[in-house]
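# take this sequence and fold it.
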Amino acid sequence: MTLDSAITVRTATDQDWPALELLDAVAFGYHPTDPDRTLTRALTRTEDVVVATDNGTPIGLAMDLPLEFTVPGGAQVPARGVTWVSVAPTHRRRGVLRALFEHLHRNIAATGTPLAALTASEAGIYGRFGYGPATVAADVTIDRRFAAFRADAPDPGGVTLTDTQTAAERLPDIYERWRRITPGAQNRPQAQWDYTFGDPEVYRDGGSALFYLTHPDGYAMFRRRGSDDDMVAAVEELVAVTADAHAALWRALCGLDLMKRIEVTQHPDDALRLMLTDYRLPRTTRLADDLWLRIMDVPAALEARSYQVDLDTVLDVRDPYLDCGGVFALTVRYGRARCRRTDAAPRISMDLDALGSLYLGAHRARGLAAAHRITAASERDLALLDLAFGADRAAVLGWGF
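As a prediction, the model looks like this:
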């Protein structure tokens, strides 16, 4: 697709912000409030915003912000978080998004950052740019009235009711401990915490202000929604550093007597249903992607994470969008990897987006191979790859950016 000659792509200026806010508002169906503007400007430098213009009028934008993600094994890896990707409805199918992303990813490559990440409003857009879904989230609803815990389920206690001021003092430290052991979770700037505790009413979706349950090793934020005869506890965030904290918080949530249902987004393999007498009680209403990853530097990314078994293989990683692919010798010993470009014959082949899906352990090599997203020279090659890229802890996105 050829970009219209009247359309140019450039770095944004401070004077562009009103037009950029309007573009984003139209694209995502909301009008920014003062807290939104405060958060955006705190997280974003104007020079990290790319804008497309038609005869000088902004008609598209994309930006990236500095983040740090935990990968399997606990290493903290620098990343750039891509967000505010918007194209005016008047300029669809004219190559604007591709032109924006070419400019943006040249900027990201220049930083030397191994990973680029985003959360996708539409799942069909970003694979062609080398992004693969790297975490999976399940929306779950529980009829709280019938929630009974097994006799052998842990009951560690330790949960307290907490006001907003106390939560603001306690939660950031708990989150930081949790994200440093959780693949996919990222650092959380103070500006984002301030926005969370500010809890703008316009984004409560008709619910109450936030309530907080805290444990020395975890917390839950929830709000009440619905009518008096159909009250719902909508859990906005549940973080547990330990299994005891997880069990204690769920016992407290299930003790909210007036609530008919609990709604939560969690990892599909969350242990809650295994603690209940009725395995079917937590009902999954939606299963979807959450974090998407693009590997910007294959050797640096693969050497950053840990692995479950020793491995000697040669990967052919195809990147049809940029030039981050190639053939790489990957050697793993005692959990640590060495990765270098090579002229050897590949044993494993995949596109870059498949490597992004494999990277945090959320998707397995066997599943990707069944979908013809990975090809292997032998069953043994595939089996070892599948085992090696496993992770001790489930991958979860920390907060939506």
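
# going forward, measure contacts and count neighbours with C-alpha atoms only.
Fine.

# tell me who's in contact with the spatially most central residue of the chain.
Against the mean C-alpha coordinate of the chain, by Cα atoms, centre = their mean, the closest residue is residue 291 at 2.8 Å. Residue 291 is in contact with 117, 118, 119, 120, 133, 134, 135, 136, 184, 397, counting by Cα atoms under 8 Å, 6 or more residues apart in numbering.

# reformat those residues as CSV; add distance to residue 333, neighbour count and secondary structure.
CSV is the format used below for those (distance: Cα to Cα, whole Å; neighbours: other Cα atoms under 10 Å; DSSP: H, G, I helix; E, B strand; the rest coil):
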residue, distance to residue 333, neighbour count, secondary structure
117, 28, 26, strand
118, 31, 23, strand
119, 33, 20, strand
120, 35, 18, coil
133, 27, 29, strand
134, 24, 28, coil
135, 26, 27, coil
136, 29, 21, strand
184, 23, 29, coil
397, 28, 23, coil
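
# that older thread, do you know how far the residue nearest to the centre of the chain is from residue 326?
According to Cα to Cα, to the nearest Å, residue 291 and residue 326 sit 24 Å apart.

# what are the buried residues along stretch 363-375?
Applying a neighbour-count criterion of 16 or more other Cα atoms under 10 Å, one finds 363, 364, 365, 366, 368, 369, 373, 374, 375 buried in stretch 363-375.

# closest to residue 87 out of the residues you listed?
Comparing the buried residues of stretch 363-375 against residue 87 with Cα to Cα picks out residue 373 as the nearest, at 29.6 Å.

# quick check: that closest one touching residue 350?
Yes - between residue 373 and residue 350 there is a contact at 6.1 Å, judged by Cα atoms under 8 Å.

# doesn't residue 324 fall inside a helix?
No - counting by DSSP: H, G, I helix; E, B strand; the rest coil, one finds residue 324 to be coil, located in no helix.

# follow-up on the earlier one: how close does the residue nearest to the centre of the chain get to residue 185?
9 Å.

# identify the contacts common to the two.
residue 397.

# which strand is the longest one in this protein?
strand 57-70 (DSSP state E).

# I'd like the next helix or strand past that one.
Downstream of strand 57-70, the next assigned helix or strand under DSSP states H and E is strand 76-87.

# here is the second sequence; please produce its structure so I can put it next to the first one:
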Amino acid sequence: MTSVQTIRVREATHADAEAIVLLQETGFGMRYEEAELEHKLRIFPVERSLVAVDGDRVVGHTVDITMSVTVPGERSVVACGVSGVAVAPTHRRRGILRALYAAQHERTEADGLPLTIFTASEGSIYGRFGYETAIFDNTVVVDRRKAEFRPGTPDPGGVVLSTLAEAADHIRAVYDRWQARTPGAQRRPDAKWDLVFTDPQRHRGNATSLFVLLHADGYALYRRRYDDGKSTAVVAEWRAVTTEAHIALRRVLLGMDLVDTVEANVADDDPLPYLLTNPRAVQLTNRGDSLWARLMDVPAALTARTYRNDLDTVIAVHDPFRDAGGTFALQIRDGHAECTPTTRRPALTCDINVLAGLYFGAHRATAYATAHRLHSESPATLAAFTEAFTTSRAPELGWFF
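Have a look, this model is predicted:
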């Protein structure tokens, strides 16, 4: 059996590209289409990959790029976005992932980035490295025949049909407006947009290619799927930057003939059930995490976002994987924070992943305290800390990576 001592982690070269693709296809159980792979390698260049090698064989991989992500207060932070994390099934449980992540985090620390983010395929692995679920989304299915809008709900109109080719510039412009105000959403690079507009067959899930609905302040991309004689409109992506656009697009999606159900992903604070006379028409079919995060630099991360109320406290942070922990004085005035190392006695204590869970606003500090993952000197301290980190808007993932 190969031991971890025989494994070497190094930066990838273009000669490793074929082996990296094979490893990812094997690990994630799929095959890339040629056009899809071309765009993916533009999004995540091979030269940003780290590989674990056993002799001359690639047996582990991770890749990163810098991402601009919105944080509470409509501010923008440059983060490390990690993707393509895979270990060969022939080399599991030999410390390869830990070795890759040690090298990955050394690179991120050297780059001076305050956050690391990624979308995860498994939920039990990354807590040990200081990560936490940072954004959730919800899959809902709406019975269109029961979806009657409440009296008094506006009917703004303004929605038109389009094609991906015709609508590309408008879609990108709306997304940029939405992303700039939505916690957790990332800017989308050109190569990722090209992949969206290519609409690969593998992404369709036994459904049609994308249909397009446009509004001056929003858009919806959806597919039609047919199962056992029933028709579903599957919303692949929709963004709205005004209430009018939100309602107008919902009305069209829920008013289409020859459609039995509409399936979509929605944020925690989506108002859809409140728009309908029968909220039971909106059935939650899945709730899952869409983004994980880790604070790489506690003061830099905490001072990058804004807060709901004033606070003056000291928090002790334990980092189980790197050296980002310590005891920090956190002072918030008029929404803006100062955070510095201190020798004062802490009023709050937690692991670093708890701060990641609170960072975009997906979790509440009181829930962590109930789970014995956040310890406070008093109920008043906990209440003030919870209120400070509470956000007025639920975070949403911009694009899956």
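
# if we can go back for a sec, name the nearest of the contacts of residue 291 of structure 1 relative to residue 274 of structure 1.
The closest of the contacts of residue 291 of structure 1, once distances to residue 274 of structure 1 are taken by Cα to Cα, is residue 136, at 19.2 Å.

# who touches residue 157 of structure 1 in this structure?
Applying Cα under 8 Å, 6+ apart to residue 157 of structure 1 gives the contacts residue 248.

# oops, could you answer that again for residue 23 of structure 2 instead?
58, 59, 60, 61, 86, 87, 88.

# how near is the residue nearest to the second one when sequence neighbours are not counted to residue 146 of structure 2?
Going back to what we said before, that points to residue 59 of structure 2. Distances taken as Cα to Cα, 6 or more residues apart in numbering put residue 88 closest to residue 59 of structure 2, at 4.9 Å, once the chain neighbours are dropped. Distance, residue 88 of structure 2 to residue 146 of structure 2, using Cα to Cα: 48 Å.

# got it, and residue 223 of structure 2?
Relative to residue 146 of structure 2, and taking Cα to Cα, residue 223 of structure 2 is found at 21 Å.

# the two: who's more crowded?
A count of neighbours by other Cα atoms under 10 Å puts residue 223 above the other of residue 223 of structure 2 and residue 146, at 20 against 17.

# hmm, that one is touching residue 209, no?
Yes - using Cα under 8 Å, residue 223 of structure 2 and residue 209 qualify as a contacting pair, with a distance of 6.0 Å.

# for the nearest residue to residue 94 of structure 1 once chain neighbours are set aside, give me its contacts.
Nearest residue to residue 94 of structure 1, sequence neighbours excluded (Cα to Cα, 6+ apart): residue 3, at 6.0 Å. Residue 3 of structure 1 makes contact with 94, 95, 96, 99, according to Cα under 8 Å, 6+ apart.

# swap in residue 356 of structure 2?
131, 132, 133, 134, 293, 294, 295.

# pretty sure the first one contacts residue 319?
No - here residue 131 of structure 2 lies out of contact with residue 319, judged by Cα under 8 Å, at a distance of 10.1 Å.

# which neighbours do these two have in common?
residue 352.

# which one's more surrounded, these two?
Legend: neighbour count by other Cα under 10 Å for residue 131 of structure 2 and residue 319, higher for residue 131 (24 against 18).

# how about the helices in the stretch 201-350 of structure 2?
Taking DSSP state H, counting those that start in this stretch, the helices of the stretch 201-350 of structure 2 run over residues 243-253, 272-275, 298-302.

# in TSV, list the ones you listed along with distance to residue 196 of structure 2 and mean neighbour count.
Listed next are the helices of the stretch 201-350 of structure 2 as TSV, based on distance: least, Cα to Cα, whole Å; neighbours: other Cα atoms under 10 Å:
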stretch	distance to residue 196 of structure 2	mean neighbour count
helix 243-253	20	20
helix 272-275	26	16
helix 298-302	31	20
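
# of all those, which one is nearest residue 65 of structure 2?
Evaluated with Cα to Cα, those place helix 298-302 nearest to residue 65 of structure 2, the distance being 18.0 Å.

# which residues touch the nearest residue to residue 369 of structure 2 once chain neighbours are set aside?
Among residues not flanking residue 369 of structure 2 along the chain, residue 375 sits closest, at 5.9 Å (Cα to Cα, 6+ apart). By Cα under 8 Å, 6+ apart, the residues touching residue 375 of structure 2 are 348, 349, 350, 369.

# in terms of contact, does the second one touch residue 315 like I think?
Yes - the pair formed by residue 349 of structure 2 and residue 315 meets the contact definition of Cα under 8 Å, at 5.6 Å.

# give me the element residue 116 of structure 2 is part of.
Counting by DSSP H and E, residue 116 of structure 2 is found in strand 115-118.

# average offset of that strand relative to structure 1?
Superposing on structure 1 and averaging over aligned pairs (mean Cα distance after the TM-score superposition for structure 1), strand 115-118 of structure 2 comes out at 0.4 Å.

# in structure 1, which residues correspond to that strand?
The aligned range for strand 115-118 of structure 2 in structure 1 is 115-118, by TM-score structural alignment.
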